[in-house]
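K.L.:
Predicted coordinates and the sequence they were generated for:
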Amino acid sequence: MSSSSTALAFFFLTCTIAAVAGRQFLVGENVGWRVPAMRETQLYDIWALRRHFYVGDTLRFQYKNDSVVLTTESAFMRCDSRQPISVFNDGNTVINLDKVGKFYFISGKANRCIKGQKMTVNVESRNYPYPPPVVTPPHSPNYPIYPAPPSSQLPGSGNSSDSGPESTVSISVMSFIVSVVGLWLCMHHP
């Protein structure tokens, strides 16, 4: 294999790895992991519902004088951290979403959890055969419900400027196909 073929194969391999690597989400973005204000008790569930999480993505929790507890659904509902799956208290916790399903997070301090410092994250497979379902946050008087976009702006409606999760998956699949073809060409054409 010539050096240009090797460089090309390395380029395609790098593109493939970049295309399938997960994203990292900063929980709560600029507010971090904290007790929500009285008017925003659903802060973290709404934050999570507005995003699509896939196997391989990570969550970064940033906080002070607190903890992050990964727990079961029943413990989540009771704000009970006595039998956790995992506990983190380093102030800058990164959690790998390593399987499909729901992950339940609460503060390790029950009074903080009761005030809304808890979150459910639904993780999907990157190989999902159809566009992920649209999830509407629960109605709350503190959070406005916005009307649905016109059908011309929905994924698959011919709008070429769409860059949502479905486009990311399409780009990943296309990068993988191009990589495989490129590697095959490199190996079979000296």
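P.N.:
Done, it's in.

K.L.:
alpha carbons only for contacts and neighbour counts from here, please
P.N.:
Fine.

K.L.:
Might you report the residue contacts of Tyr44?
P.N.:
27-28, 116-120 (CA atoms under 8 Å, 6 or more residues apart in numbering).

K.L.:
Please repeat the previous calculation with a cut-off of 6 Å.
P.N.:
Met119 (CA atoms under 6 Å, 6 or more residues apart in numbering).

K.L.:
How about the secondary structure of it?
P.N.:
At Tyr44, secondary structure determined by DSSP: H, G, I helix; E, B strand; the rest coil is helix.

K.L.:
so Ala9 touches Leu183, yeah?
P.N.:
Yes. Between Ala9 and Leu183 there is a contact under CA atoms under 6 Å: 5.4 Å.

K.L.:
Find the centremost residue of this protein, please.
P.N.:
What sits nearest the mean C-alpha location of the chain, by CA atoms, centre = their mean, is Phe53, with 2.7 Å.

K.L.:
sec struct for the residue nearest to it when sequence neighbours are not counted, please.
P.N.:
Computed as CA to CA, 6 or more residues apart in numbering, the closest residue to Phe53 that is not its neighbour in sequence is Val123, at 5.0 Å. Following three-state DSSP, we place Val123 in the strand state.

K.L.:
then this one, side by side with the first:
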Amino acid sequence: MARGRICLFLACLVAASVSSTASAFVFKAGGTAEWRVPAESSGANASAYNAWAQRNRFRVGDAIAFTYQPGNDSVLLVDKKAYEACDTGSPIDTFADGNTVFNFTRSGPFYFISGNKDNCNRNEKLIVVVMAERVAVGNDTEPPAPPAGLAPSPNGPFSPSSPPPPFGIDISPTANPPPPPNAAAPKAAGVAGTAALAIGALFYALV
């Protein structure tokens, strides 16, 4: 009886380890990752980046990618006050390598503006609200679905012909978005395999 309880307990630990494992996603800023002044078509959308952000669901552990021309632009992480005023003088952090991938390590709002004040005044700015960590359900990870009542615009200010950056996972809204890769699967398989060996060794020792 004792042996059976021990094996059952270890099996539960394996199941908990596998189910709690969740993958993260890399979002492309604006859907293309191109960090630039939004196009002035469609009435000069004053919140083009934010409209895109509202159609996505960001979680702790996810990241956002920006591509731009080094020397001509940059990405500044700022507070709300600096965001609203396009104040580039005292950013929380500065990125100028041309291929910036920023990881979200906490929940809450993140404010990004262009390092070029004139670009920021022309709406090259973005607010990302990050929620809690993504939760795995069974063998699948909860996908980044748009909130209820919000649908992607088929004619956004970002050019669909823009070349994608050579990194990241494009999970921007599309008519038929491909399912995101389950990055948690290899890790989960490794955890399950290790735990299974431990269970087998313990059972053998008890016998």
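P.N.:
Nice, I can see it. Everything quoted here is computed from the prediction, not taken from an experiment.

K.L.:
returning to what we had before: matching the residue nearest to Phe53 of structure 1 against structure 2, which residue comes up?
P.N.:
Structural alignment places Val123 of structure 1 opposite Val130 in structure 2 (criterion: TM-score structural alignment).

K.L.:
burial count for its match?
P.N.:
19 (other CA atoms under 10 Å).

K.L.:
Where in structure 2 does stretch 74-87 of structure 1 align, residue-wise?
P.N.:
Going by TM-score structural alignment: stretch 74-87 of structure 1 matches residues 81-94.

K.L.:
So what touches that stretch?
P.N.:
76-78, 120.

K.L.:
What segments of structure 2 are strands?
P.N.:
Here structure 2 has its strands, by DSSP state E, at 26-28, 58-59, 63-67, 75-78, 93-95, 99-103, 108-114, 125-131, 136-137, 140-141.

K.L.:
Quick one: closest of those to Ser41 of structure 2.
P.N.:
Minimum separation from Ser41 of structure 2 across the strands of structure 2 (CA to CA) falls at strand 125-131, 17.2 Å.

K.L.:
Next, the contact list for Lys99 of structure 1, please.
P.N.:
With CA under 6 Å, 6+ apart, Lys99 of structure 1 has these contacts: Val55.

K.L.:
What is the equivalent residue in structure 2 for it?
P.N.:
So Lys99 of structure 1 corresponds to Arg106, using TM-score structural alignment.

K.L.:
what about that match, distance to Val130 of structure 2?
P.N.:
Plainly put, Arg106 of structure 2 is 7 Å away from Val130 of structure 2 if you go by CA to CA, to the nearest Å.

K.L.:
ok, back up a step: save the strands of structure 2 as JSON lines, and put in distance to Ser47 of structure 2 too.
P.N.:
JSON lines is the format used below for the strands of structure 2 (distance: least, CA to CA, whole Å):
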{"stretch": "strand 26-28", "distance to Ser47 of structure 2": "16"}
{"stretch": "strand 58-59", "distance to Ser47 of structure 2": "18"}
{"stretch": "strand 63-67", "distance to Ser47 of structure 2": "17"}
{"stretch": "strand 75-78", "distance to Ser47 of structure 2": "17"}
{"stretch": "strand 93-95", "distance to Ser47 of structure 2": "22"}
{"stretch": "strand 99-103", "distance to Ser47 of structure 2": "21"}
{"stretch": "strand 108-114", "distance to Ser47 of structure 2": "12"}
{"stretch": "strand 125-131", "distance to Ser47 of structure 2": "8"}
{"stretch": "strand 136-137", "distance to Ser47 of structure 2": "32"}
{"stretch": "strand 140-141", "distance to Ser47 of structure 2": "30"}
